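Trainee: sequence first, predicted coordinates after that:
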Amino acid sequence: MENIEIRRAVREDCPRLLELVRELAEYERAPQEVTVTLEHFTESGFGSQPVWWAFVVTVNGRVEGFALYYIRYSTWKGQRLYLEDLVITNEMRGKGLGSLLFDRLIEEVREKKFSGMAWQVLDWNEPAINFYKKYNARFDQGWINCAI
């Protein structure tokens, strides 16, 4: 691979990012769960009050993955980066692009002086679990996800 670049996402990346969100949903066996519109997605990241930020990884100018995050507040720990999605295209998995993005997120935590980074991983997603183990990630037990 040549011409690999990590950069902050820009508004024009949103259609491609949403394509990759849909690809991730297929992989996670939940394609019907993606209901966000491109307009809402774009406004949420690049409108007057953004609620998410992202880094993209490009190969030869094409976005092949991204890491999207927002700021979570913990009354115990303070501001923390919450990694919502780390996605690499099927074709590019296993080539080190995920590590480049994850390393950039760690750098962002330091630059912004966040107290840490948190995320979720599906218990059956062994490749992702093994990826995070390389970073000595702590896997919490006893928490149950809730949503309404």
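Mentor: Noted; the coordinates are in hand. Not measured: the values here are computed from a predicted model.
Trainee: drop to CA atoms for contacts and neighbour counts, all remaining ones
Mentor: OK.
Trainee: which strand or helix spans the residue nearest to Thr89 when sequence neighbours are not counted?
Mentor: In space, and not counting its chain neighbours, Thr89 is closest to Glu64: 5.5 Å by C-alpha to C-alpha, 6 or more residues apart in numbering. Element membership of Glu64 [criterion: DSSP states H and E] is strand 62-74.
Trainee: ok, second structure coming up, stack it against the first:
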Amino acid sequence: MPAPIQTSSYTIRYATQSDVPTVLALLRELAEHERQLSSCRTTEEMLIKTLAFPSFPDQEQPSLPVDASSATAAQATEFTKGYARALLVSPTPKYSQTVPVIGLAVYHPAYSTWTGPGIYIEDMIITASHRRQGHGRALMSALAREVEEVAYGGMGRLSWKTLRHEWNQGTRDFFVKTIGALETKDYVEGKVDGEDLVGLAERG
């Protein structure tokens, strides 16, 4: 799979079972941002049982190359059973290997009879202290490459929805102005396919 990637600025990788506490913390931060924290009943146990995690030959994610063109390096051999996968983004370490996870995308398969198999983004967040640094754009690019993996005959679509409330203006601006999503009455609805999907995948 194409997701593991490291550049001089960021590292993107699949979430493993040991990342579940971090995944839960970011999901709760997102729920709080969306003013729905009381409705977020997610637990670590539920995430462990329902997310799909990568399996590597040595049971650990291998070192990643500092090269955006080597996106297929350090591949997982397979995934555990689960309903969704998660990508994590961190700043690339400069002086130590201890770096925070500052972003998350949870996604699952989608299907359209017009565009074929694709991916739906269920949740995506960049923690507040690290926004406007290109990490969200990099995460979207990685998700577009995930679509290319499951696409059929050049078809495929990346889709998502974002709340259109005034307090969510920063997120709306990101998806509309940076990614090109469309706004409807209640949501910012994003659908990227065809040449736009290829372009997004190549942004890095």
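Mentor: Nice, thanks for sending it over. Note that this is a predicted model, so its numbers are computed, not measured.
Trainee: post the TM-score for the overlay when you can.
Mentor: Once the chains are laid over each other, their TM-score by TM-score structural alignment, normalised by the length of the first structure reads 0.85; 142 aligned residues with a C-alpha RMSD of 2.1 Å.
Trainee: so what corresponds to the residue nearest to Thr89 of the first structure in the second structure?
Mentor: By TM-score structural alignment, Glu64 of the first structure lines up with Ile102 in the second structure.
Trainee: tell me who's in contact with its match.
Mentor: The contact partners of Ile102 of the second structure, by C-alpha atoms under 8 Å, 6 or more residues apart in numbering, come to Leu88, Val89, Ser90, Pro91, Ile126, Thr127, His130.
Trainee: rewinding a little: same for the helix or strand following the strand holding Glu64 of the first structure, what does it pack against?
Mentor: Once the chain leaves strand 62-74 of the first structure, the next helix or strand it forms, by DSSP H and E, is strand 78-88. Counting contacts by 3 or more C-alpha pairs under 8 Å, 6 or more residues apart in numbering; DSSP states H and E, strand 78-88 of the first structure packs against helix 14-27, strand 62-74, helix 97-112, strand 117-119.
Trainee: what's the average distance of the strand holding Glu64 of the first structure to the second structure?
Mentor: On superposition with the second structure, the mean distance recorded for strand 62-74 of the first structure (mean C-alpha distance after the TM-score superposition for the first structure) is 1.1 Å.
Trainee: what comes up buried for that strand?
Mentor: Neighbour-count burial for strand 62-74 of the first structure flags Val63, Glu64, Gly65, Phe66, Ala67, Leu68, Tyr69, Tyr70, Ile71, Arg72 (criterion: 16 or more other C-alpha atoms under 10 Å).
Trainee: so who does the counterpart of Leu97 of the first structure in the second structure touch?
Mentor: In the second structure, the residue matched to Leu97 of the first structure (TM-score structural alignment) is His135. Residues counted as contacts of His135 of the second structure (C-alpha under 8 Å, 6+ apart) are Tyr10, Val89, Gly103, Ile126.
Trainee: out of the contacts of Ile102 of the second structure, who's nearest Ser18 of the second structure?
Mentor: The closest of the contacts of Ile102 of the second structure to Ser18 of the second structure turns out to be Leu88 (C-alpha to C-alpha; 12.4 Å).
Trainee: buried members of the contacts of Ile102 of the second structure into ChimeraX, please.
Mentor: In ChimeraX, this line selects whichever of these come out buried by 16+ other C-alpha under 10 Å:
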select :88,89,90,91,126
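Trainee: which one of the contacts of Ile102 of the second structure sits closest to Val23 of the second structure?
Mentor: Checking these one by one against Val23 of the second structure (C-alpha to C-alpha), the nearest turns out to be Leu88, at 8.4 Å.
Trainee: once you drop chain neighbours, what's closest to the closest one?
Mentor: Leu104 (4.7 Å).
Trainee: so which of the contacts of Ile102 of the second structure belong to strands?
Mentor: In strands, judged by DSSP state E, the following of the contacts of Ile102 of the second structure are found: Leu88, Val89, Ser90, Pro91, Ile126.
Trainee: what is the nearest of those residues to Arg28 of the second structure?
Mentor: Ile126 (12.3 Å).
Trainee: need the counterpart of the closest one in the first structure.
Mentor: Under the alignment (TM-score structural alignment), Ile126 of the second structure maps onto Ile88 of the first structure.
Trainee: again with Tyr111 of the second structure
Mentor: By TM-score structural alignment, Tyr111 of the second structure lines up with Tyr73.
Trainee: right, and that match touches Arg80 too?
Mentor: Yes. Assessed by C-alpha atoms under 8 Å, Tyr73 of the first structure is found in contact with Arg80 at 6.1 Å.
Trainee: which neighbours do the two have in common?
Mentor: With C-alpha under 8 Å, 6+ apart as the test, Tyr73 of the first structure and Arg80 reach no residue in common.
Trainee: how about the ones in strands among the contacts of Ile102 of the second structure, which pair is most distant?
Mentor: So, these by C-alpha to C-alpha: farthest apart are Pro91 and Ile126, at 11.6 Å.
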